[in-house]
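Visitor: please work out how this folds:
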Amino acid sequence: MNPRILLVTAGRVLAQLRSDHRTVAMILVVPSALMILLYFLYQNVPTTAGEQPLFDRIAITMLGIIPFVIMFLVTSIAMQRERTSGTLERLLTTPMAKLDLLGGYATAFSAAAAAQAALACAVSFGFLGLWTQGAVGWVILIAIVDAVLGVALGLLCSAFARTEFQAVQFMPVIVIPQLFLCGLLVPRDQLPTWLEWTSNVLPLSYAVEALNEVAKNPGTTATMWRDLAIVALFAVGALCLAAATLRRRTP
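Guide: The predicted model follows:
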């Protein structure tokens, strides 16, 4: 991997992204807008004395899930667009290594993911009154790592798609099962045994668990650090697999 080539690639991707106002709005505005919608959805739901508001319980989890979903969708489509436009073909004829290429895309979209997570957390904690036992900074960090996981999985899935429509079709295969099994709908320890085992090998489960650790504990815990490391390792592994499976479509 050549750091200079990687940074040049990241700069090119960011320049393209900056000119695409709809994608910028989807990355930056949509997560915050969804959190506001979630707030009003649970605003009038009654809670008993001493019980944590339902919005606080759900919102802390969604701060990890929403960036993951959006960055997976945006990254997989963006990479596939590069392929169909011929840009990827031209880049692969240069001395640029595959990790330089994918690392540049990952760096650019990870920077966008960081801005997305920071803005969504600022709206949730500053405007909507979300409260957790742990520091807000840890929530932002976990949300960023989760968004980077979405970027890495999006890059990986784009290698197996031939069109942008096929890239979108990976979402119900890769993303939705993780939403069902991450603990958002049913606590993982209450799942049937085989589903709990499946949940244990899905990275989003650990992101949600890490966020719940921050919500319940005033300081960091060993479980939070373990979960954060697992999510980061999944992201690195997905990026390496994406580089290994990246192929030219023409001889």
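
Visitor: going by C-alpha atoms from here, please, whenever you check contacts or count neighbours.
Guide: Fine.

Visitor: helices of the stretch 151-251 of the chain, start to end?
Guide: With helices called from DSSP state H, counting those that start in this stretch, the stretch 151-251 of the chain shows them at 164-169, 171-174, 176-181, 193-199, 203-216, 222-245.

Visitor: want to put them side by side, so please do this one too:
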Amino acid sequence: MKLRRMLAIVLKELRQLRRDRLTFAMIVGIPVMQLVLFGYAINLDVRHLNAAVMDQADTARSRELVAQLEATQVIDLSYRVATPQEVDDLMGRGKINVAVVLPVDFETRLERGDRPALQLVVDGSDQVVQASARQLARFPVPDAEGWTEQVAPIEVVNFYNPERRAPVNTVPGLIGVILTMTMVLFTAIALVRERENGNLEMLIATPVSPWELTLGKVLPFVGIGLIQVTVVLVLGRWLFAVPVRGSLLELYLAALVFILASLSLGIFLSTLARSQFQAMQMAFFTFLPQILLSGFMFPFAGMPKVAQWLAELLPLTHFLRLVRGIMLRDAALLELWPALAALGVFTLVMLSVAVARTRKSLD
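Guide: Model prediction:
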């Protein structure tokens, strides 16, 4: 083995890497992105959960307790309601994560200590919210002379997941994660593979338009995505007894829109890459932020506002709201229309940009 020949190969690889600007940028971009996401955007301390309060006692001590709960910054009391039906409606539509219910005999219960003085109604479809509720359940309440360190009996009621089983939260999210991984990756290399295999030369000779070419590459993968959704639902039901409380048809419609959004992102990436390896790199580059910022692994409410704004641009964030709402909270698809509209806009924008970048030429 000659050192000179080996160094020549090393120099050749370095020059090639310098010309490959995308790979060179990812060498720096991936560690920078991970550092920013894990060090800044990812925050395990849950703050500012949307909450409602139903203060049936409406006394000085009950109002003081509500103010102190909000001062913890764990919850933001965005709604004040008068009936349990309003709590059910807000939580079913995903407007709130927690509801603080103070009964009419709140002060009597405090004095006797034989029954829970207040009730925390929690959205059990999110494990992070359940953990936060347990923290609030240890919160001190006011006595007649001020604040005491003694914790009064607080009843925590978990809606949608009373047994607090982790698969109930995880399996619906895994539908989105699996679709993101496969759909984006499959289509990211679609047009690139056509160029590398020489098939694009035959397409150039046909009257196929850029829109027809783009949609023709997308549609075959729609069926694959729906099959994957079915597999996860069946196995989730069979192995983990994960329920589907809402409409199965609406669940598939939501999954269809998300599949189209993921495929449009993959097609867009394929128009940027010059090789299948680059297409795979970019697919994983977009996959990581979606996993970390969507609320699948880390609490969405604990992220800084800038990270939340960025997460709103990612399709997985909106699909998690759809799939958890339909599967676990029996929410109607129209009740979750903001998330559905966001996915539709994302799909239209990505497809339009991809079509604009698609050229029926070899250069």
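
Visitor: report the TM-score for the pair.
Guide: In this superposition the chains share a TM-score of 0.73, using TM-score structural alignment, normalised by the length of the first structure; 204 aligned residues with a CA RMSD of 2.2 Å.

Visitor: need the winner for burial among the helices of the stretch 151-251 of the first structure.
Guide: Comparing the helices of the stretch 151-251 of the first structure by mean neighbour count (mean count of other CA atoms under 10 Å), helix 203-216 comes out on top with a mean of 23.

Visitor: compared with the second structure, how much does it deviate?
Guide: Helix 203-216 of the first structure, aligned to the second structure and superposed, deviates on average by 1.6 Å (mean CA distance after the TM-score superposition for the first structure).

Visitor: relative to helix 222-245, how tilted is that helix?
Guide: 150 degrees (axes from the mean of the first three to the mean of the last three CA atoms, to 10 degrees).

Visitor: show me what helix 203-216 of the first structure is packed against.
Guide: The helices and strands touching helix 203-216 of the first structure, judged by 3 or more CA pairs under 8 Å, 6 or more residues apart in numbering; DSSP states H and E, are helix 54-85, helix 136-158, helix 176-181, helix 222-245.

Visitor: can I get those in JSON lines including distance to E196 of the first structure?
Guide: Converted to JSON lines, those look like this (distance: least, CA to CA, whole Å):
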{"stretch": "helix 54-85", "distance to E196 of the first structure": "18"}
{"stretch": "helix 136-158", "distance to E196 of the first structure": "21"}
{"stretch": "helix 176-181", "distance to E196 of the first structure": "8"}
{"stretch": "helix 222-245", "distance to E196 of the first structure": "16"}
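
Visitor: what's L41 of the first structure aligned with over in the second structure?
Guide: Alignment note (TM-score structural alignment): L41 of the first structure has no counterpart in the second structure.

Visitor: please read the previous query as pertaining to E164 of the first structure.
Guide: Under TM-score structural alignment, E164 of the first structure pairs with Q276 in the second structure.

Visitor: nearest residue to that match in space, ignoring adjacent ones along the chain?
Guide: I189 (5.3 Å; CA to CA, 6 or more residues apart in numbering).

Visitor: what's the separation between the one you found and S262 of the second structure?
Guide: According to CA to CA, to the nearest Å, I189 of the second structure and S262 of the second structure sit 13 Å apart.

Visitor: Y252 of the second structure too?
Guide: According to CA to CA, Y252 of the second structure and S262 of the second structure sit 15 Å apart.

Visitor: ok, I291 of the second structure next?
Guide: From I291 of the second structure to S262 of the second structure the distance is 13 Å (CA to CA).

Visitor: before we move on, the earlier item: need the helices of the stretch 151-251 of the first structure in TSV (columns: distance to L28 of the first structure).
Guide: Shown next, in TSV, are these (distance: least, CA to CA, whole Å):
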stretch	distance to L28 of the first structure
helix 164-169	20
helix 171-174	20
helix 176-181	21
helix 193-199	29
helix 203-216	20
helix 222-245	21
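
Visitor: out of the ones you listed, flag the one nearest G11 of the first structure.
Guide: helix 222-245 (18.7 Å; CA to CA).

Visitor: before we move on, back to that, tell me which of Y252 and S262 of the second structure has more neighbours.
Guide: S262 (31 against 15; other CA atoms under 10 Å).

Visitor: so which bit of the first structure is the strand or helix carrying S78 of the second structure matched to?
Guide: Using DSSP states H and E, S78 of the second structure falls within strand 75-80. The alignment of strand 75-80 of the second structure onto the first structure (TM-score structural alignment) finds no residues at all.

Visitor: residues of that strand that come out buried?
Guide: Buried residues in strand 75-80 of the second structure, defined by neighbour count with 16 or more other CA atoms under 10 Å: I75, D76, L77, Y79.
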